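Chemist: sharing a model that was predicted from the sequence below.
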Amino acid sequence: MFGTALAPTTLEGWLNAHPHLPGILLAALCLLILFLVVLPRIASRRRGKGRPVLDPVQVEELVTGSGALVVDLRSAEDFRTGHIRGCLHVPFAEFPQRFTAPDPKARRALVLVDETDELAHQAFDLLTQRGFTWLYVMRGGMKAWRRTNRPLAR
């Protein structure tokens, strides 16, 4: 009537009519996977911008070298699944009551750790407001620690 073409009824006809579509779909799928893998790391880098952050290897060296104290902010259940050897477990809910003021005799750096580093940055802000110095956040949290195959204590 108006010269409209009928849509292809078979898969082969559809692919012949739109040969570029499978490539576009594959590219879109690859971009989606890349986005889902990289997004948590981007968020971690944005939170840590302008702050003293350490990667897991640096934390391990700092703990074994100068004896920094790692403060694990995760829940008790997460802590029992594995933690950094020698760390102090202080769940984030208890954190404000446990760290009220810096000890003037303390000479050790504090490294704040949680599962992803989101809570560690919140704790960092609280401690700096209360006058603490020598603070670090482990970038990526315990997920990054496990991803780099660092040792876990149970």
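Modeler: Great, that's in hand.

Chemist: going forward, measure contacts between C-alpha atoms and count neighbours the same way
Modeler: Noted.

Chemist: quick one: the helices in the chain?
Modeler: 11-17, 21-48, 56-65, 76-80, 95-98, 118-129, 141-147 (DSSP state H).

Chemist: in CSV: those helices, plus distance to L135 and mean neighbour count.
Modeler: Formatted as CSV, the helices of the chain follow (distance: least, Cα to Cα, whole Å; neighbours: other Cα atoms under 10 Å):
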stretch, distance to L135, mean neighbour count
helix 11-17, 59, 12
helix 21-48, 12, 13
helix 56-65, 12, 16
helix 76-80, 21, 13
helix 95-98, 15, 12
helix 118-129, 7, 18
helix 141-147, 15, 19
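
Chemist: tabulate those helices in a markdown table, adding columns for distance to G86.
Modeler: Below are these laid out as a markdown table (distance: least, Cα to Cα, whole Å):
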| stretch | distance to G86 |
| --- | --- |
| helix 11-17 | 61 |
| helix 21-48 | 24 |
| helix 56-65 | 9 |
| helix 76-80 | 12 |
| helix 95-98 | 18 |
| helix 118-129 | 18 |
| helix 141-147 | 15 |
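
Chemist: want to compare, so here's the second one:
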Amino acid sequence: MNDVLHKLPEFASNHLALVGLFVAILLALAGTEVATLFRKWKGLTPAGLTQLINRDSPLMIDLSASADFEKAHVPGARNVAMSQFDPEHKDLAKAKDLPVVLIDKDGRTLSKPASRLIKAGFTKVFVLDGGTYAWQNAQLPTAKGKK
């Protein structure tokens, strides 16, 4: 181990591009983790969503494309097109005190809608990590069709 530490400066000086790439990746990972700590909404696993459904009856909004929603969705979720999503809408504004769970096909595009809900005054905002795919992979029941 001691020998490795003595050779490290020589390796670093001979491989500046690799060291720079390593530092960039390390900073990107650290930045992502810090951003996760300070965001106001929380991610849920499929098991966590199941517990929330059983405990609090949340409003579940599925922002998937209509065709994806019709193929499979979390039972009880309502489909809203991403372009139609408006946290200030009068029907949605009535649910500011309820837990609101955002879902999409794979969980990748929900940070902006979640942040919009927080800005609109919603206090209990959740996102299903991995989206409907994660729900299906956990072998939980899905619904099909428009409702």
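Modeler: On my side now, so go ahead. Being a predicted model, the structure only gives us computed values, none of them experimental.

Chemist: rewinding a little: indicate which one of the helices of structure 1 is closest to V111 of structure 1.
Modeler: Nearest to V111 of structure 1 among these is helix 56-65 (7.6 Å), distances taken as Cα to Cα.

Chemist: the closest one aligns to what range in structure 2?
Modeler: With TM-score structural alignment applied, helix 56-65 of structure 1 matches the range 46-55 in structure 2.

Chemist: what's the mean distance for the matching stretch versus structure 1?
Modeler: With mean Cα distance after the TM-score superposition for structure 1, stretch 46-55 of structure 2 departs from structure 1 by a mean of 1.2 Å once superposed.

Chemist: now for the residue opposite L102 of structure 2 in structure 1 once aligned, how many residues are close by?
Modeler: Using TM-score structural alignment, the partner of L102 of structure 2 in structure 1 is L112. Using other Cα atoms under 10 Å, L112 of structure 1 has 27 other residues around it.

Chemist: for T36 of structure 2, same thing?
Modeler: Here the number of neighbours of T36 of structure 2 (other Cα under 10 Å) works out to 13.

Chemist: do V71 of structure 1 as well
Modeler: By other Cα under 10 Å, 22 other residues sit near V71 of structure 1.

Chemist: again with V101 of structure 2
Modeler: V101 of structure 2: 24 surrounding residues under other Cα under 10 Å.

Chemist: isn't it right next to P58, touching?
Modeler: Yes. Counting by Cα atoms under 8 Å, V101 of structure 2 touches P58, with 6.7 Å between them.

Chemist: follow-up on the earlier one: H89 of structure 1 is nearest to which of the helices of structure 1?
Modeler: Of these, nearest to H89 of structure 1 by Cα to Cα is helix 76-80, at 7.6 Å.
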